[in-house]
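> based on what follows, work out the 3D shape:
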Amino acid sequence: MEEGTLDVVVGFFGLIEDLTWGWALVPLLVVFGVFITVMSGFVQFEYFGRMFRVLSSKNQTADPNAVSARAALLVSVGGRVGGGNIAGVAVAITLGGPGAVFWMWATALIGMATSLVECSLAQLFKRSQGDGTYRGGPASYILHGLGRQYRWLAVLYAVCLIAAFAFGFNAFQGNTFAGAAKDSLGIDRIWTALPLTVIAGFIVYGGIRRIAKAADVIVPIMALGYLGMTIVIILINITEIPGVLWTILANAFGLEEVVGGGMGAAIAQGMRRGLFSNEAGLGSAPNVAATADVRHPISQGITQSFSVFIDTIVICSCTAFIILLSDVYVPGATDIDGVVLTQQSLVSHVGEWAQYFLTFAILLFTFSSIMYNYYLGENALAVMTTNPVSVHVLRIAVMAIVFLGATAPGATAVFFFSDPLMGLLALVNLMAIIMLFPIVLRILADFREQLKHGVARPVLSPEKFPDLDIDPTAWKHGK
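Model (predicted):
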C-alpha cells in the first residue's frame, strides 16, 4: 500500500474513532446505562445477591455437552479481564489522577445494568446448534429481534467484531505478554511467541467447549491470585487505606487537583477506561452469554452483570490500590508506561520477585483474552457464512496474528483500526438494544412474576411470547 493511500486509510479510521470514542460514545453509554438502571427498577442492585448463586455447583447444567452458566461467566470474565486491568488502570490514574478510580467504579455500577440487558437479549434470541450448544449475540438479536431487513446491520457488526477482537486485540494481547516476558525475564520474543501460538491453536481448535473448560481452570487462578496479592499489600499498608480512599474521593469531586484538568480529567479517564475494561454495552460479552444453558434469559443477564462487577470493582480496584499504596506513583507524572507503573509498584511492596508474578498474571490474562477474542470472531463469522472451511481459515489467521503480535515490537501499530471499529460496533449494538429494550422489560417482568409466586429458578416459556422470534428448541426447560 502506497504511503499516500495508507495516510488516507489511517485518517479515515481516525475520523471514526473521533466520532465514536472521541465525541459521542462514552456519554451515550453512560446516559443509556443510567436510563436502563432507572427504567428497570435498579435491577443490578435488586438481584446483586442472586449473582453469587452462579458460583454454586447446584446451579450447573445437567447436560454434559452444554456450556454452564458458570462456564460462560468465566469465559466472559477471562475476556473482560486483560491488559486493561493492569496497564489501563495505571494509565487512567496517571492521566486522570486517583479520582479516575471512583468514576471507574461508578461506570461499572451503571454498566452492570447495560450488560444485563444486552446479555439477556443474547439469551432470548439464541439458536440451538443441535449438539447441546447454542449460538447468539448482537448479530442474532438484530436478525431475530429487529427483523431480517436489518441483516446489513448484523453483517456490519460481525465484520467490525472480527476485525477488532479476533485480529486487532489478539495482536495486542500477544504483544503485551511477549513484551512483559522480555522485560522481566529476558526471554526473546520468538521463544514466547511459539508456545503461546501453539497453545492458542490447541484451544481454538477445540471450539467453545474446550474454551469453556480452559477458562474454568485459568480464570479462577488468575483472578484469585491477583486478588490474593492485593489483599497482602492492603494488609501491609492497612493504616494508609483511609488516606487513599479520601484521595480517590477528593480528587473525583475536585476537592484536590492532582493532574491538569482536575475533576474533568478524572471523569473522562475513569469512564473511558472503565468502559474499555468491562465492555458493558460494547456488544462483545453477549456472544459468550448466548452459549450458556440456562432456564431464563434474565438469569444469564444477572450472571453477566456479575462479570462486570468482578472485572472493574474487584480486579481494576486491585491494580488501583497496588499503585496508590506505593511510593512509585508520582501525581502529575505522565511519562511512565502503564505496565511499568504497576510492575514497579508491586516490586516496591513485596520485592523483586513480584515482577515475575506480574508476568505470570499477564500470561493468564493474555491467554484468557485470546480465547475469548477468538470465539467472538468465530461467532461473528457464522453470521456471514456457514462454510466450515471459513472457520479453519479464521483459526489459522488468529494463530498467525498472535504470533505476529508477540514477535514484532511494533506489530500492534498495524492494527490501528481496532479501537475505531470497536467504537462502531458499540454504536450498532447500542442502537439495537435501545430498540429492543421494551422486550427486555417484558421478560424481566416475567422473571419477577415467577419469583413472586415462589418459583426459585424461573423458566422461560416461549409460548408466552408468540410475537417474538424465539427458537423453542433452545428452551427445553420451559416446556
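> going forward, measure contacts between C-alpha atoms and count neighbours the same way
OK.
> can you show me the strands along the stretch 1-150 of the chain?
Remark: strands assigned in the stretch 1-150 of the chain by DSSP state E, counting those that start in this stretch are 127-128, 134-135.
> same thing with the stretch 201-350 of the chain?
Here the stretch 201-350 of the chain has no strands by DSSP E, counting those that start in this stretch.
> which residues of it fall in helices?
Using DSSP state H, counting those that start in this stretch, the helices found in the stretch 201-350 of the chain span residues 207-236, 241-252, 262-278, 285-289, 297-308, 317-324, 338-350.
> looking at these, which is buried most?
The highest average neighbour count among the helices of the stretch 201-350 of the chain, using mean count of other Cα atoms under 10 Å, belongs to helix 285-289 at a mean of 31.
> touching that helix from outside, list them.
Helix 285-289 has contacts (Cα atoms under 8 Å, 6 or more residues apart in numbering) with 72-73, 75-76, 115, 118-123, 135-138, 279, 300-301, 304, 375-376, 379.
> do that again at 7 Å, thanks
Helix 285-289 has contacts (Cα atoms under 7 Å, 6 or more residues apart in numbering) with 72, 76, 118-119, 122-123, 136-138, 300, 376, 379.
> alongside the first, I'd like the structure of this one:
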Amino acid sequence: MLNNILSAVNDWMYTYLLLFLLVGTGIYFTIRTRFVQLRLLKESFHVLKEKAGEENGKKQVSSFQALMISTASRVGTGNIAGIATAIAAGGAGAVFWMWLMAVIGGASAFIESTLAQVYKVKDKEEFRGGPSYYMEKALGKRWLGILFSVLLIICFAYGFNGLQSFNMSSSLEYYIPGYSDTVYPMLVGLILAVGTAFVIFGGVHRIGFITSVLVPIMAGAYLLIGLYTVITNITELPKVFSMIFSQAFDFKAFAGGMAGSAVVIGIKRGLFSNEAGMGSAPNASASASVSHPAKQGMVQVLSVFIDTLLICSATAMMLLLSGVQGESGVLDGIPFVQKAISANVGNWGIHFITLSIFAFAFSSLIGNYYYAESNILFIKNNKKLLFIFRITCLLAVFFGAQADFSMMWNIADITMGCMATVNILVILVLGNTAMKVLKDYEKQKKEGKNPVFKAKDVGIENTECW
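Presented below is the predicted three-dimensional model:
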C-alpha cells in the first residue's frame, strides 16, 4: 500500500510539475546565457588543467577533483540500471529525452554551480557550499537552506545510497540461485558499509583522491566496452537511431498515459543520472579552489555531458544493439543489462557489468555522502552530530543491500523531485547574479586576462571568499 502511494506521488510530480519546470528552466537559461554549455565547452577543458592552491601546507581541492566528486555521484548505477529501467518501461525513445535533458540541463548546471562558487564559505583549509549556502547568503533565508539540506540528506544519504547499495547487491543474483532468500545480501551490505566507513572517516581529501582515481578508470573501461559493441554491430546502428527517434515522438503512446511515456521516463531517469538543476553537484563545485566562479560552472557542464552523452549512451547502445527485449517488471534493471551484454560479447561481459556496477555504485556512495556531509555541516557544525550522521549513513548502505527494488526507486525519485523543485525556483530568482559573473568572466577573457573574480567589482554582496 505504501509503495502504491509513493508511485502515485512520483508519477504526479514528474508528469505535471517537474517535466515543465526542468525543461522550461533549462531552455530559459540556455537562451539567457546564449548556449553557454556549448559556446564555452572548449574553455572548460582548459580550466581543468588549473592546479589548486595550498592552505597551511595542505593542498586544496582542484577543479578536476571537484569534477570527479560530482561525476562520481552522477556516474552511478543510474547510468546502468536506470537506463535499462527507462528503456524497459518507456522504450528506446526514452534515450532521446535523456540526451535532450543533458544538453538543455547543461545551462542550469552552469548557473547553480557558479552560484555555489560565489557564495561558498571557508571551513579551515577547505571550501564548502551549495544551494543551502546561496539560499542563506543571497536570499537571507536560512530556513529555506535548512529545508533544502534536509531534503538533500534524505535523498542522497538514505534514498540514493540505499539504492546504490541495492543495485550492487542485486547484481549478484546471476551467480547465486535464490540470492534474496540467502544470507548474502546482509554480508554484501556489511562489506559495503565497512568500505564506505574507511573512506568517509578519512575526510574530503580521501574522497577527492578515491574519486579522481576510480572514476576515470571505471568510466574509461565502460566506454571501451560500449565502443566495442557499437563497432561490432555497426550495420545495426541506423536501425537503432531510427528506433530511438521514432519512439521518442510516439504520440499514440502519450495518449495511453503520460506518466509511462518515453518523455516522462526519459526525463526522470535523465535527471536521476545527470542531476542538472537538482542542486546536488553545486555542493562539489563549491569545494574547488578556482580564480573565478564561472570556471567551475563550465566544468560542471562537462560532468553532465560525460554522464549522459557518453556513459548513458554507452549503456543504451549495449542494450539496443543486443536484440534482447526488456520488459518493465519482468526483465529490467541489472538483469536486463547482464543479459544484453552477454548477447553482445559473451558470458565474460556479465562479469564485467557486475564489476562495473560495484565500481560505479561505490564511487556514488562516496560522492553522495560528500554532498550530505556538506549539508549536515550547514545545519549545525558539530562533531558529535557528524559522527551520529555518519553511522546512520552506514546503516542506510547496510539495509539498502536488502531492500525492495521499486520502493527504493520511488523514495529516491520523490526526494530528488522535491530537491529539484526548491533549487530550480531559487536559481530562477538568482539567475541575474550568475549572469553578472558570466559577463565579468567573458569581459576579462576578451581583455586577454586569466579571469580573477572580485565580488565588489560586479556589485555582488555577502560573499565570504571573494
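> okay, the strands of the stretch 1-150 of the first structure in a markdown table with distance to residue 354 of the first structure next?
Below are the strands of the stretch 1-150 of the first structure laid out as a markdown table (distance: least, Cα to Cα, whole Å):
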| stretch | distance to residue 354 of the first structure |
| --- | --- |
| strand 127-128 | 45 |
| strand 134-135 | 40 |
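> in CSV: these, plus distance to residue 60 of the first structure and mean neighbour count.
Formatted as CSV, the strands of the stretch 1-150 of the first structure follow (distance: least, Cα to Cα, whole Å; neighbours: other Cα atoms under 10 Å):
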stretch, distance to residue 60 of the first structure, mean neighbour count
strand 127-128, 18, 20
strand 134-135, 16, 22
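> out of those strands, nearest to residue 361 of the first structure?
Across the strands of the stretch 1-150 of the first structure, residue 361 of the first structure has its closest neighbour in strand 134-135 (30.2 Å, Cα to Cα).
> circling back to that earlier point, closest to residue 94 of the first structure among the contacts of helix 285-289 of the first structure?
Of the contacts of helix 285-289 of the first structure, the one sitting nearest to residue 94 of the first structure (Cα to Cα) turns out to be residue 76, at 27.5 Å.
> please name the spatially closest residue to residue 413 of the second structure (chain neighbours excluded).
Closest residue in space to residue 413 of the second structure, ignoring its immediate chain neighbours: residue 10 at 6.7 Å, by Cα to Cα, 6 or more residues apart in numbering.
> distance of that neighbour relative to residue 112 of the second structure?
Per Cα to Cα, to the nearest Å, residue 10 of the second structure is found 24 Å from residue 112 of the second structure.
> between those two, who's got more neighbours?
Neighbours per residue (other Cα atoms under 10 Å) separate residue 10 of the second structure from residue 112, with residue 112 holding more: 32 against 21.
> contacting residues around the more buried one?
Residue 112 of the second structure neighbours (Cα under 7 Å, 6+ apart): 277, 279, 282, 427.
> widest-spaced pair of those?
Pairwise over these, using Cα to Cα, the maximum falls at 282 and 427, 11.6 Å.
> out of the helices of the stretch 201-350 of the first structure, which gets nearest to residue 147 of the first structure?
That would be helix 285-289 among the helices of the stretch 201-350 of the first structure, by Cα to Cα, at 18.4 Å.
> so that closest one corresponds to what in the second structure?
Under TM-score structural alignment, helix 285-289 of the first structure corresponds to residues 281-285 of the second structure.
> wait, residue 372 of the first structure touches residue 74, no?
No - applying Cα atoms under 7 Å, one finds residue 372 of the first structure not in contact with residue 74, separated by 10.0 Å.
> what number of residues lie near residue 201 of the first structure?
18.
> and for the one 4 residues further on?
Residue 205 of the first structure has 14 neighbouring residues, counting by other Cα under 10 Å.
> against residue 389 of the second structure, how distant is the alignment partner in the second structure of residue 203 of the first structure?
Matched across to the second structure, residue 203 of the first structure falls on residue 199, judged by TM-score structural alignment. As for residue 199 of the second structure, its distance to residue 389 of the second structure is 15 Å (criterion: Cα to Cα).
> cool, and residue 410 of the second structure?
Counting by Cα to Cα, the gap from residue 410 of the second structure to residue 389 of the second structure is 23 Å.
> who touches the corresponding residue of the second structure for residue 302 of the first structure in this structure?
Structural alignment (TM-score structural alignment) places residue 302 of the first structure against residue 298 in the second structure. With contact set as Cα under 7 Å, 6+ apart, residue 298 of the second structure has these partners: 44, 110.
> what's the answer for residue 176 of the first structure, then?
Residue 176 of the first structure neighbours (Cα under 7 Å, 6+ apart): none.
> how much space between it and residue 395 of the first structure?
In terms of Cα to Cα, residue 176 of the first structure sits 21 Å off from residue 395 of the first structure.
> also residue 107 of the first structure?
For residue 107 of the first structure, the distance to residue 395 of the first structure - Cα to Cα - is 34 Å.
> that's all I had, so thanks and see you.
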